[in-house]
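Chemist: Sequence first, predicted coordinates after that:
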Amino acid sequence: MIEGVKQQKWWGWGEDGLAYRYEDKPKFPAFVQKMVGIDVTRPVKPIPPFSSLDVPASQLSDDLHAKFDEILGAKYVQTDDETRVVHAYGKGVRDLIRIRKGDLGRVPDVVLYPGTQDEVEKLLDAAVAADAVVIPFGGGSNIVASLEAEPGESRQVISVNMGRLSKVLEIDETSGLAHIQAGVFGPDMEDQLNARGWTMGHHPDSFVWSTLGGWIATRSSGMQSDKYGDISDICRGLTMVMPGQVLSLRPLPSSSSGPSVREMVLGSEGRLGIITSAWVNVHRIPEVRELQAYFFPTYEDGLKACEQIVASDAAVMMARVSDPIETQYIMANGKKSGRVSSLANKAIQRIMLQKGWDLENIAMSFIGFEGSANHVRYEKGLVGKIVKENGGLGVGKGPGTLYDQKKYDTPYIRDFMLDRGLICDVSETTTPWAHAAEIHSVIIERFQQAMDDLGVRGVVFCHLSHSYHSGACQYFTFAIADDSDHQEETYDVAKRVIQQGFMDFHGTVSHHHGVGEEHSPWLEQDISPAGVFIQRKLFEGVDPGSNLNPGKIIHDGRPGISSNSKDA
C-alpha cells in the first residue's frame, strides 16, 4: 500500500474490519427469513486467506518496468500480488462472487501511482508506445465491470491509481468554482472544502470509497442531486490526459462550441483518457440542513407527491420514497428501540390504521431541506401541503437523522449476504413521470416470475432516488437465495430480466452507475444503433490501438464478459 492512498479489502467492500452486523437489529433476521427463507444467524464460513489465491505472475516487461521506475520512482510502481488483485475488479456482485471463488480474471501486471499530471502524461505515452492496456482506477467502487481487463488479454495491463492526486487546488469564491485533483476521495474533498466554508454537495452511496475522477467518468449522481445537480451539472471544466496530448476545458457556465466535448468525457469510463483534475460548482455551507420523514398509504401516492414537489416552488435537497418492501427493509434495520420511541411508533401505527391504511403497503419517504432557517421553514410548509394532499403523514426528523448517519453503510450488506448464500445487487433507471409507476410494477412482476421459473427464493424492492422536471430515477435492489455453483447464472437471469424491463418500459440502461461491460448489451435499445455507431467512431478515432480501457461501454459479449479486445 502507498501511504496516504486508501485501499479497499481484496475480497469485499470498504475497510477491513468493518462489516454489517445484525445483532443490534432485532427485526432483521425475521425480515430476511420471511422474504427469502434464509437464517442469517447461522454460522458462516470464514473468508479464505489471501495466501490461498493462485495469483498469476506479472507479465510486465523489464524495459517497461524500468521506464515506469524512472517516471514515478520505484516506490510508486507496485507489482505485489495483493495490490494487483485489489485493482483487478470493481465491487459488483459478479466481481465479489468471482474473487471469492479464486477466479481472478486478467489481473493487472502493475499498479502505478502518479503524483503529478506530468507523470500521468509520461506514463500514458510510455504505455501506449509499448501497446499496453491502461485502466484508470479511483476508489475501486465501480459495480458495472468498468475496471477489469478483458479475459485473455495478451498485452501488458496497467492499472493507474489516481489516489495521490487528491488536493483542492483553488477556489474561485466569486464564481463559486473549485479546481480539484481527480483522485480525491469524497470525504477528503469535503473536508478540504468545508474547512474554507464550502461544499460540493455531491454524496453518492459510494461517497467514502469513490473519487471525483470516478464520478465524472461514470456520470455519477448523489443523494442531494435534486438541489446540487448530477456530476454532469456540477463539473464545469476538466483536464484529461490523452495519448500524446492533453485536453483542457475551461470552467464556463455554458457555451455553444459545437458538440460538447465536456459531455463526451462525462461517462467515458477511461475510454478517452485519464482525467487528472476538474473545475466544479461549489456552494457555501447552508445555515440549516434537515431531513424530514413521511409515510404514504402506497408507493404510487409517494411517486405522485414527488412529482408535485418537483413542479412546486420547493427546491428540496432530496426527495426519496421507498416502496412497501423497501420500507419494511428500512424498518427491519432499526436498532432496538427504547420505551419512548416504541410508544411513538405504536401511536403512528394507530393513526395509520385509523386512516384505513394497509401497514403492509405503506411507503416511507425522506425529504431533505437546506438553506436559511426562513427558507427551510417555507419549503417544509409547501412540502407538508403536498404530502397531505396525497394522503401522506409527517413523522418528524428522527428517522431522517438515523438515515443520514447510516447512509454510507449500505454497501457493506452485500458481503454479509454473500457470506450467507444471498446474491444482492442493484439496478437503477430513469423514466418520464408518465411511466414511473408502470415500470416499477413491471420490474417487480417480471423478477418474481423469473425466480419462480428458476425455483429459487428472491425479492426485489425499490425507491425513487432522484427527481427531475420530466421524470425520476428508480433504484431497484434485489436479493436471491442461491449459494449453489450456478449462482452467477442465477444472477445473470435476474439482471437480464430487470435491464430488459427497463428497455421495454421507457427506461435507460443506467441512471448513474455507468455502462461498463454489464449494461452494454442493451445500449443499442437505449440510444439506437446510430447512437452506438457514433460512440464507436469516437472511441476508435481517439484510441485506434484500443489501449484505453478496451471493451467498456461498447462490446460484443454478454454482461460482464466482452469478447473482442480490439473492439472499441
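Modeler: Nice, thanks for sending it over. Numbers count the residues shown, from 1 in each chain.
Chemist: From now on I want contacts and neighbour counts done on CA atoms only, so please keep to that.
Modeler: Noted.
Chemist: what's near enough to touch residue 303?
Modeler: By CA atoms under 8 Å, 6 or more residues apart in numbering, the residues touching residue 303 are 321, 436-437, 464.
Chemist: Use this one as the comparison:
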Amino acid sequence: MIDGVKQQKWWGWGEEGKAYHHEDKPKFAPFVKKMVGVDITAPVAPVPPFSSLDVPASRLSDALRADLESVLGAGFVQTDDETRVVHGFGKGVRDLLRVRSGRLSRLPDVVVYPGTQQEVERLVDAVVAADGVLIPFGGGSNIVAALEAKPDEHRQVVSVNLGRMNKVLEIDEVSGLAHIEAGVFGPDMEDQLRARGWTMGHHPDSFVWSTLGGWIATRSSGMQSDKYGDIADICRGLTMVMPGRVLTLRPLPSTSSGPSVREMVLGSEGRLGIITSAWVNVHRIPEVRELQAYFFPTYEDGLKACQEIVESDAAVMMARVSDAIETQYIMANGKKSSRLGSLSSKAIQKIMLQKGWDLEKIAMSFVGFEGSPTHVRYEKGLVSKIVRRHGGMGVGKGPGSLYDQKKYDTPYIRDFMLDRGLVADVSETSTPWAYAEQIHTNTVAAFQRAMDEIGVRGVVFCHLSHSYHSGACQYFTFAIADSSPDAEKTYDHAKRVIQQSFMDNHGTVSHHHGVGEEHSPWMDQDISPAGVFIQQALFDGVDPGRNLNPGKIIHEGAPGISTNSTEA
C-alpha cells in the first residue's frame, strides 16, 4: 500500500474491520427468512486468509519495470500479490464470487501510482511503447467488470491508480467552477471544497470508495442529482492523457463545436485514455438541508407524485420512492425502537389502516430540500400538497435523518449476504415516464418467473432514484438464496433476465453504473447496431493497438453469451 492512498479489502467492500451487523436490527432476520428462507443468524465460515490464494506470478518484464521506475520511482511501482489482487477486480457479484473462491484469472502485472500529470503522460507512452495494456483504477468500486484484463491477455497489464492525484487545484469563485485532480475520493474532495464554503453535490452510493475520474469514466449519478445534475452535467471540462497526446477541454458552459468530444470521454471507461483532472460545477453550501419522509398507499402513487414534483416549481434536491418490498426492507433495517419511537410507529400505522391502506403495499419516500429557510419552507409546502393529492402522508424528518446518516453503509450488506449464501446485486435503468410503471411491474415479474423456472428462492425490489423532465431512473436490488457451486450460474440467469426486461420495456442498459463487460451484450439493442459501430470506430481510431482497457463497452464474449431475449 502507498501512504495516503486508500485501498479496499481484497475480498469485499470497503475497509477491513467494518461490516454490516444485524444484531441491533430485530426485524431484519425475520424479513430475510420470510423473503428467501435463509436464517442469517446461523454461524458462518470465516473468509479464507489471503495466504490461501494461489496468486499467479507477475509477468512484468525487467525492461518495463525499469522504465516505470525511472518515471515514478521504485516505491510507486508495486508488484506484491495483495495489491495486484485488489486492483484486478471491481466489486461486482461476479468479482466477489471469483476472488473469494480463489479464481483469480488475469491479474495486473504491476500497479503504478503516478503523482503528476507529467508522470501519467510518460508512463502511458512507456506502456504503449512496450505494447502493454493500461487499465485506469479509481476507488475499485466498479460493479460492471470494467477493471479486469481479458482472461487470455498475453501482454503486460498495468493498473494505473491515481490515488496520489487527489487535490482541489483551483476554485473559480466567480464562475462557480473547480479544477480537481481525478484521483480524489468523494469525502476528501468534499472536505477540501467545504473548507472554502463550496460543494459539488455529487453523492453516489459508492461516494466513500469512488473517485472523480471514476465518476466521469462511468457517467455516474448521485443521490442529489435532481438538483445538482449527473456527472455529465457537472463536468464542464477535463484533461485526459492519450498515447502521444493530451486532450484538454476548457470549462465552457456550452459549445457548438461539432460532435461533443466531452461527451465522448464521459462514460468511456478508460478506452480513450486516462482522465487526470476535471473542471466541475460547484455551489455554495446551502443554509438549510433537510430530508422529509412520506408514505404512499402504493408504489404507483409514489411514482406519479415524483413525476408531479419534477414538473412543479419545487426544485428539490432528491425525490426517491421505494416499492412495497423495499419499504419493508428499509423498515426491517431499523434499529430497536425506543418506547417513544414504537408508539409513534404504531400511531402512523393506525392512521394508515384508518385510510384503508394495505400495509403490505405501502411505499416509503424521501424528498430532499436545500436552500434558504424561506425557499425550503416554500418547496416543502408545494411537495406536501402534491403528496396529499396522490393519497400520501408526511411523517417528518426523523426517518430522513437516519437515512442520511447510513446511506453509504449499504454496500457492506452484500458481503454479509454472500457470507450466508445469498447472492445480492443491483441493476438500474431509466425510462420515459410513460413506461415507469410498466418496467417495474414487468421486471419484477420476469425475475420471479426466472427463479421459479430454476427452483431457487429470490426476491427483487426497487426504488425510483433520479428524476428528469421526461422520465426517471429505477434502481432494482435482487437477492438469490444459492450457496451451491452453481451460484454464479444462478446469478447469471437472474441478471440476464433483468437486463433483457429493461430492453423489452423501453429502458436503457444502465443509468449510471456503466457498461464494462457485464452490460455490453445488450448494447446493440440499447443504441442500435449502428450506434455500436460508431463506438467501435471511435475506439479503433484512438487506440488501434488496443492498449487502453480493451474489451469494455463493446461486447466480445463472456459474461454475456448472446443478446437473444432471456438467453442473452
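Modeler: Nice, I can see it. Bear in mind that the values here come from a model prediction, so they are computed numbers and not experimental data.
Chemist: Fetch the TM-score of the aligned pair.
Modeler: The pair, once superposed, lands on a TM-score of 0.99 when counted by TM-score structural alignment, normalised by the length of structure 1; 562 aligned residues with a CA RMSD of 0.7 Å.
Chemist: rewinding a little: for the contacts of residue 303 of structure 1, which one is nearest residue 286 of structure 1?
Modeler: Proximity of the contacts of residue 303 of structure 1 to residue 286 of structure 1 (CA to CA) peaks at residue 321, which lies at 23.8 Å.
Chemist: Assumed the closest one was part of a strand.
Modeler: Yes: under DSSP: H, G, I helix; E, B strand; the rest coil, residue 321 of structure 1 falls within a strand.
Chemist: The nearest residue to residue 507 of structure 1 once chain neighbours are set aside in helix, strand or coil?
Modeler: Leaving aside its sequence neighbours, residue 507 of structure 1 sits nearest to residue 431 (CA to CA, 6 or more residues apart in numbering; 4.9 Å). Here residue 431 of structure 1 is recorded as strand under three-state DSSP.
Chemist: isn't residue 431 of structure 1 right up against residue 473?
Modeler: Yes: with contact defined as CA atoms under 8 Å, residue 431 of structure 1 counts as touching residue 473 (6.7 Å).
Chemist: Are there residues contacting both of those two? Which ones?
Modeler: Counting by CA under 8 Å, 6+ apart, nothing touches both residue 431 of structure 1 and residue 473.
Chemist: still on that earlier bit, export the contacts of residue 303 of structure 1 as TSV, with columns for distance to residue 261 of structure 1.
Modeler: Formatted as TSV, the contacts of residue 303 of structure 1 follow (distance: CA to CA, whole Å):
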residue	distance to residue 261 of structure 1
321	35
436	31
437	35
464	31
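Chemist: Can you tell me which of these is closest to residue 143 of structure 1?
Modeler: Closest to residue 143 of structure 1, out of all of those and judged by CA to CA, is residue 464, at 19.8 Å.
Chemist: Let me see the contact set for the closest one.
Modeler: Here residue 464 of structure 1 is in contact with 303, 319-322, 472-475 (criterion: CA under 8 Å, 6+ apart).
Chemist: Same question for residue 383 of structure 1.
Modeler: Going by CA under 8 Å, 6+ apart, the list of residues near residue 383 of structure 1 reads 309, 314.
Chemist: Doesn't it belong to a helix?
Modeler: Yes: assessed with three-state DSSP, residue 383 of structure 1 lies in a helix.
Chemist: and it, how far is that from residue 548 of structure 1?
Modeler: The gap separating residue 383 of structure 1 from residue 548 of structure 1 is 47 Å, by CA to CA, to the nearest Å.
Chemist: With residue 174 of structure 1 instead?
Modeler: 37 Å.
Chemist: Comparing the two, which residue is more hemmed in?
Modeler: Taking other CA atoms under 10 Å, residue 174 of structure 1 and residue 548 do not tie; residue 548 has more neighbours (28 against 6).
Chemist: which residues does that one contact?
Modeler: 133-135, 270-273.
Chemist: Once you drop chain neighbours, what's closest to residue 10 of structure 2?
Modeler: residue 86 (5.0 Å).
Chemist: Map that neighbour onto structure 1.
Modeler: In structure 1, the residue matched to residue 86 of structure 2 (TM-score structural alignment) is residue 86.
Chemist: Could you give the number of residues near that match?
Modeler: 22.
Chemist: list the contacts for it?
Modeler: Residue 86 of structure 1 makes contact with 7-10 under the criterion CA under 8 Å, 6+ apart.
Chemist: residues in structure 1 aligned with stretch 215-233 of structure 2?
Modeler: So stretch 215-233 of structure 2 sits over residues 215-233 in structure 1, by TM-score structural alignment.
Chemist: residues making contact with the matching stretch?
Modeler: Against stretch 215-233 of structure 1 from outside (CA under 8 Å, 6+ apart): 200-205, 214, 234-235, 263, 265-270, 275, 315-319, 465-468, 511-515.
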